[in-house]
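K.L.:
With the input below, show me the fold.
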Amino acid sequence: MKLPQVLAAALLTGALLAGCSSPHGSSPGSVSSVSPGPDEGEITPSASVTATSPATGTFTPSDWPTRPVTADKIPTGLSNAAFAKGYTGADYLARLTKRWHISLSSKKKTDFRADDDRPVVWFSSGAAHPTASTELSVTVVWSLDGNLKSLTCAASRTATARTDFLGQCIQLDHPGAHPGAAAHWLRTTTPDVDKVYDQAKKTVDSPLYRSGPAASLLVEYDTGKTGAMYSLRIFGVSS
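P.N.:
Presented below is the predicted three-dimensional model:
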């Protein structure tokens, strides 16, 4: 199954976060240095790491850098999980897509190759185009038993509404969420990601924001056609 870049990356986020899983070689990684407060944000990171994985190929969020970095400087594997048993995100997704005039496709199962060991999941996606050259999109991944595993919102950097759109996305109401702290993290992280991206001209991954059973990540990359794009991913973590 050939998938658009953002959708393919979102499906990887819903199954296994790994190196080169995001557009143009980015992988979702790193831990934020912003600390909103106890139980509202970050975990304490370990010493700096390289992109070379250990023999197990498994990382935890605490293994990742504390500042935005290019994709080649982050670990290459993180198992993830559903946010919580029984949490589908249905009400939140209905509000989000209605506000931004995005129609989600019907749920479909992934059909990975027979030799692909990623778990099969449900997914749905949709997009709106505020202008001919900009895009706002949503991709959702659920486990086969219906529990939400990840939400990915993508927005063109030049889209006039992208700040409000991503600001609503980051406030996903998963168990253990702290919407105000999450919004603060996004506001303070985005300029830092922009700075590194503008200097490196490569895909850049933000630090991770942690809240309850979830982690959030902002990736900036070049679409090759319409310029820079943000991909904001919120996903359950298994460690």
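
K.L.:
rest of the way, CA atoms for contacts and neighbours
P.N.:
Fine.

K.L.:
pretty sure residue 151 is touching residue 141, no?
P.N.:
Yes - between residue 151 and residue 141 there is a contact at 6.6 Å, judged by C-alpha atoms under 8 Å.

K.L.:
between these two, which one's more packed in?
P.N.:
Taking other C-alpha atoms under 10 Å, residue 151 and residue 141 do not tie; residue 141 has more neighbours (31 against 28).

K.L.:
helix/strand/coil for the more buried one?
P.N.:
strand (DSSP: H, G, I helix; E, B strand; the rest coil).

K.L.:
Can you report how many residues neighbour the residue lying closest to it once chain neighbours are set aside?
P.N.:
Nearest residue to residue 141, sequence neighbours excluded (C-alpha to C-alpha, 6 or more residues apart in numbering): residue 123, at 4.4 Å. By other C-alpha under 10 Å, the residues close to residue 123 number 26.

K.L.:
same deal with residue 191?
P.N.:
Using other C-alpha under 10 Å, residue 191 is surrounded by 11 other residues.

K.L.:
And residue 98, by the same measure?
P.N.:
Using other C-alpha under 10 Å, residue 98 is surrounded by 11 other residues.

K.L.:
same question, residue 91
P.N.:
Neighbours around residue 91, by other C-alpha under 10 Å: 9.

K.L.:
need the contact list for it.
P.N.:
Counting by C-alpha atoms under 8 Å, 6 or more residues apart in numbering, residue 91 touches no other residue.

K.L.:
Following up with a second sequence; could you model it the same way so I can compare the two?
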Amino acid sequence: MTDAPVISVRGEAVLEAEPEIARVSVQVQSQEGDRRKALDGLVARNAACLDLVRSYGEAVERVETGGLSVVPLLKYRRREGDIRAYQGTAWIKLTVADFTVLGELLTRLGDLERASVLGPEWALRPGSDVYERAARQAVHEAVARARGYAGALGCRLTGLIELSDEGLGASDGMPQPMLVRGFAGAAEAGDGPETLALEPETQTVRAAVEARFTVTAPDLDPR
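P.N.:
Below is the predicted model:
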């Protein structure tokens, strides 16, 4: 173990960037008195939703089915009774990369019969270079801070003992999603709703590191 003096510092960085993707959740439902009809209705509405999404081509980067359920709805909640209907639900998760079509897509999805749309949730890609830039800036901040302390003590940095990454984090603010629902009797083709105007939410990325440096003997002469 070295007997050289040590300076420990923390470096931080906060970067703002435009979002790169938008995540959207779509829920389609059917409800019928017959189980098979409820399932057939769900299949048809799920297919209609997927056809609409796929018509946007590469603008929608990823399409995933989040789950499916067909459940009986009872006449009485607190005791077993006759089934009054069957309800089918399917969840579809979308990742949209082209924001120029996002407002139109959300509007058209929300106009589908018995469809609910939740989104957009703005985000950076998991491998975005914004995270790397934030980490590098945090390291530079740690080095600059250590040099500042060393200069104040009349010494200089001689080596790095440890560099610890505290991790990267996106903005702590919770997204405020939009909810759009389509119901039976929605507007017919050619008479759809106006396209929603959307403004992408700025993304905030935070990075922090802790570092320990060895330094030369400080000049503590009060003169």
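
K.L.:
Next, the TM-score between them, please.
P.N.:
TM-score for the superposed chains, counting by TM-score structural alignment, normalised by the length of the second structure: 0.21, backed by 81 aligned residues with a C-alpha RMSD of 5.9 Å.

K.L.:
follow-up on the earlier one: any residues in contact with both of residue 151 and residue 141 of the first structure?
P.N.:
What both residue 151 of the first structure and residue 141 touch, as defined by C-alpha under 8 Å, 6+ apart, is the set residue 10.

K.L.:
check which helix or strand covers the residue nearest to residue 141 of the first structure.
P.N.:
Here residue 123 of the first structure, judged by DSSP states H and E, is contained in strand 122-128.

K.L.:
element containing residue 93 of the first structure?
P.N.:
helix 90-99.

K.L.:
Can you list the buried residues in that helix?
P.N.:
For helix 90-99 of the first structure, the neighbour count (16 or more other C-alpha atoms under 10 Å) marks 92, 93, 96, 97 as buried.

K.L.:
what's the answer for stretch 137-157 of the second structure, then?
P.N.:
For stretch 137-157 of the second structure, a neighbour-count test (16+ other C-alpha under 10 Å) marks 137-143, 145-147, 149-150, 153, 155-157 as buried.

K.L.:
by how many degrees do the helix or strand encompassing residue 168 of the first structure and helix 90-99 diverge?
P.N.:
Per DSSP H and E, residue 168 of the first structure falls inside helix 162-169. Inter-element angle recorded for helix 162-169 of the first structure and helix 90-99: 160 degrees (by axes from the mean of the first three to the mean of the last three C-alpha atoms, to 10 degrees).

K.L.:
next structured bit after helix 162-169 of the first structure?
P.N.:
Once the chain leaves helix 162-169 of the first structure, the next helix or strand it forms, by DSSP H and E, is helix 179-200.

K.L.:
Give me the neighbour count for residue 116 of the second structure.
P.N.:
Residue 116 of the second structure has 21 neighbouring residues, counting by other C-alpha under 10 Å.

K.L.:
Then residue 192 of the first structure?
P.N.:
With other C-alpha under 10 Å as criterion, residue 192 of the first structure counts 15.

K.L.:
for the second structure, what spans make up the helices?
P.N.:
Ranges of helices in the second structure, per DSSP state H, are 35-54, 102-110, 129-153.

K.L.:
do you know which of those helices lies nearest residue 13 of the second structure?
P.N.:
With C-alpha to C-alpha as the measure, helix 129-153 is the member of those nearest residue 13 of the second structure (4.8 Å).

K.L.:
Could you list the residues in contact with the closest one?
P.N.:
7-15, 17, 156-157, 168, 205-211, 213, 215, 218-220.

K.L.:
Which members of those are classed as buried?
P.N.:
The neighbour-count criterion (16+ other C-alpha under 10 Å) marks 7-15, 156-157, 168, 205-211, 213, 215 among the contacts of helix 129-153 of the second structure as buried.

K.L.:
In strands, which of those residues appear?
P.N.:
7-15, 157, 168, 205-211, 213, 215 (DSSP state E).

K.L.:
Surely residue 150 of the first structure touches residue 232?
P.N.:
No - look at residue 150 of the first structure against residue 232 with C-alpha under 8 Å: they stay out of range, at 10.4 Å.

K.L.:
the more surrounded of these two?
P.N.:
residue 150 (30 against 24).
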